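Engineer: I'll drop the sequence and a predicted model, then ask my questions.
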Amino acid sequence: MTVLVLVEHEAGAVKDVTLSTVTAAAKIGAVHALVAGEGDEASKAADAAARIAGVEKVLLASDAAYAKMLPENVAPLITGLMDGYDAFVASATSNGKNIAPRVAAKLDVMQISDILSVEGEKTFTRPIYAGNAIATVESSDAKLVITVRGTAFDKAEAEGGSAAIENASAEGDSGLSSFVGLEASESERPDLTSAKIVVSGGRALKDAETFEQVITPLADKLGAAVGASRAAVDAGYISNDYQVGQTGKIVAPELYIAVGISGAIQHLAGMKDSKVIVAINKDEDAPIFQIADIGLVADLFEAVPELTGKL
């Protein structure tokens, strides 16, 4: 089988999540990478994609229509290329979730979402019921459309490959949508989805000011990214860019510190694959302790500042 992988990139650099997606795709068949973008940034991203170990060919579609990865423009591009491919694979990110279903609809096939493993050429596992059960699914479609949970696969080596780069025919602007603007939060801390350490706070932190006073110093000491439960986000303690969970971001850092988080199923679905989980909660019956490697039953307003002071 030959697999077309959508490359996610920014400022000419390939995002880490694409490396995990390449690893998953390589278990299905030969990997060809698609870089859709505009100008020098797209060219730089194509050069970077060509160096990824396991990528055999890079297709570069450079057009102003692809500058912001609008799905109404990118999906027709991919659909037009699928005559030469057995599968299309994308990361289970906002871009992947936006583009892949459109490709599946145009190809009239089912989509297999958020895969955790590749069990066979057309057989995969994926989480259901917020991750409480793992389903094994097998496709009978002629072509596959798949999204990959990046935290479930190791990252392919970013260097070592020497794939050829070919230009792909651009479909251009569909005229169905236009990019208006982007309001993105900026932080000097590591990106939440790729950070090695994450410190997350929950509703027990009372308000936004307290969240900042308790969580931020600990995260700064550890060089960690900051996360939050849905309850904390809904309460307005921090913006939803920081939400970890089924309806937020899926993370799997080397160390995850959950402060004042009870451990609702929705939150556990987004962080339970972390290598080491530390939970701090005064409720000894909190569900978070069932999956924590280290649990501290204590008042977070005393324990966390003490911990921060000792680092």
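Structural biologist: Noted; the coordinates are in hand.
Engineer: from here on, just use CA atoms for contacts and neighbour counts.
Structural biologist: OK.
Engineer: count of neighbours near the closest residue to Gly29 other than its chain neighbours?
Structural biologist: Nearest residue to Gly29, sequence neighbours excluded (C-alpha to C-alpha, 6 or more residues apart in numbering): Met1, at 4.7 Å. As a burial measure, Met1 scores 12 neighbours (other C-alpha atoms under 10 Å).
Engineer: again, but for Ser187
Structural biologist: Neighbours of Ser187 (other C-alpha under 10 Å): 8.
Engineer: is it correct that the residue nearest to Gly29 is in contact with Asp86?
Structural biologist: Yes - Met1 lies in contact with Asp86 (C-alpha atoms under 8 Å); the separation is 5.8 Å.
Engineer: in the chain, which residue is closest to the centre?
Structural biologist: What sits nearest the mean C-alpha location of the chain, by C-alpha atoms, centre = their mean, is Thr93, with 4.7 Å.
Engineer: and the gap between that residue and Val148?
Structural biologist: Separation of Thr93 from Val148 (C-alpha to C-alpha, to the nearest Å) stands at 9 Å.
Engineer: what about versus this one:
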Amino acid sequence: MTILVLAEHHDTQLDEATAKAVSAAGRMGGEIHVLVAGSGCRAAAEAAAGLAGVALVLLADAPSLSNRLAEPVAALVVGLASGYDAILAPSTTSGRNILPRVAALLDVMQISDVIAVDGPDLFQRPIYAGNVIQTVRSTDAKKVLTVRASSFPAASIAAAAAPIETVAIPEDPGRSTFVRSELSRSERPELAGARIVVSGGRALASAENFETVLAPLADTLGAAIGASRAAVDAGYVSNDLQVGQTGKIIAPDLYIACGISGAIQHLAGMKDSRVIVAINKDPDAPIFQVADYGLVADLFEAVPELHTAVAAEARA
């Protein structure tokens, strides 16, 4: 069995989600190849070549792939598909955009958001907002999967780097063009990869409270800031900070939920966190059912007190 993993990267830097997808591919057995598609992405290819379990890195470096639009990347993957039994990508925005097109062009079923690999054709994935785990056996000749990166450990660094091979770039289908990107920049860790996340809900009541109440605690802990869908819909924070089924699905070492009731949609995005701390003045809030530590208190009193204690500990 030969498996192709579509790398998640930022041209000069390989995303950790790729290492986790390689780990998932390793559980299927067989030889693993990694495809790095982009423009000026040699550095990312070299990083992928250093992952344990990778036998070969395919480098597709061309201006037409500079923004990794779905159509040209899908055409590239389909052109390589004949040599592979399975095609995987992390379940990121990019992976979820590209692989459905690949599956459609290959006329096979896609299995989305895989959280466990039980064999070369047997996979587990969550349904009903994570309340049910579905086991799927694929009979397609080629398996097309997106894998939830938070469910797999990152592949380790190999003793010797795998070879890097340049591949031909197919003609751009020309069905879409890149216009612009608007990126929010922050000194805080990126939400998807942060070890600690401090999240707020609608109870914070304003964007200003996110900055004056949550931000000091997050900055002292070196944490990312997240939010519930209700807080995003209310306009308190941008939607790139949303945690949940329709936002980012994360599994940090520590998740602190402040004023979040714990709707199913939100729990689906964070319940795999290693340690969950919930602060809510409603003792019946559903968030307490998944929390390892719960504090029934007013967040406007509890969070500043927690920040003071953390800051004092850091100075000690």
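Structural biologist: Everything's here; your move. All of these numbers come straight from a predicted model, not from anything done at the bench.
Engineer: what does the TM-score come to for these two?
Structural biologist: Overlay of the two chains. TM-score (TM-score structural alignment, normalised by the length of the first structure): 0.98; 309 aligned residues with a C-alpha RMSD of 0.9 Å.
Engineer: tell me the contacts of Phe153 of the first structure?
Structural biologist: Contact partners of Phe153 of the first structure, counting by C-alpha atoms under 8 Å, 6 or more residues apart in numbering, are 20-21, 23-24, 116-117.
Engineer: which among the residues you listed gets closest to Val278 of the first structure?
Structural biologist: Closest to Val278 of the first structure out of the contacts of Phe153 of the first structure is Leu116 (23.7 Å), distances taken as C-alpha to C-alpha.
Engineer: isn't the closest one right up against Gly131?
Structural biologist: No - counting by C-alpha under 8 Å, Leu116 of the first structure stays clear of Gly131, with 10.6 Å between them.
Engineer: related to what we said a few turns ago, and the residue nearest to the centre of the first structure, how close does it get to Glu302 of the first structure?
Structural biologist: Counting by C-alpha to C-alpha - Thr93 of the first structure and Glu302 of the first structure are separated by 37 Å.
Engineer: likewise for Val58 of the first structure?
Structural biologist: Val58 of the first structure is 53 Å from Glu302 of the first structure, where distance means C-alpha to C-alpha.
Engineer: with Leu6 of the first structure instead?
Structural biologist: Computed as C-alpha to C-alpha, the Leu6 of the first structure to Glu302 of the first structure distance reads 47 Å.
Engineer: so which of those two has more stuff around it?
Structural biologist: Neighbour count, other C-alpha under 10 Å: between Leu6 of the first structure and Glu302, Leu6 has more, with 25 against 10.
Engineer: so in the second structure, which helix runs the longest?
Structural biologist: Ranked by residue count and defined by DSSP state H, the top helix of the second structure is helix 299-315.
Engineer: and it, what's buried?
Structural biologist: Buried residues in helix 299-315 of the second structure, counted by 16 or more other C-alpha atoms under 10 Å: 299, 302-304, 307.
Engineer: what about Gly119 of the second structure, how many neighbours?
Structural biologist: For Gly119 of the second structure, the count of nearby residues is 11 (other C-alpha under 10 Å).
Engineer: I meant to write Leu176 of the first structure there.
Structural biologist: Neighbour count for Leu176 of the first structure, taken as other C-alpha under 10 Å: 9.
Engineer: not counting its neighbours along the chain, what's nearest it?
Structural biologist: Leaving aside its sequence neighbours, Leu176 of the first structure sits nearest to Glu72 (C-alpha to C-alpha, 6+ apart; 6.4 Å).
Engineer: list the contacts of the one you found.
Structural biologist: When contacts are counted by C-alpha under 8 Å, 6+ apart, Glu72 of the first structure is found next to 99, 174, 176-177.
Engineer: let's see if you can find the most crowded of those residues.
Structural biologist: Ile99 (23 neighbours).
Engineer: look at Asp47 of the first structure and give its secondary structure.
Structural biologist: Under DSSP: H, G, I helix; E, B strand; the rest coil, Asp47 of the first structure falls in the helix class.
Engineer: returning to what we had before: what distance do you get for the residue nearest to Leu176 of the first structure to Asp191 of the first structure?
Structural biologist: The gap separating Glu72 of the first structure from Asp191 of the first structure is 27 Å, by C-alpha to C-alpha.
Engineer: also Asn132 of the first structure?
Structural biologist: Distance, Asn132 of the first structure to Asp191 of the first structure, by C-alpha to C-alpha: 27 Å.
Engineer: more neighbours, the two?
Structural biologist: Ranked by neighbour count (other C-alpha under 10 Å), Asn132 of the first structure and Asp191 place Asp191 first, with 15 against 11.
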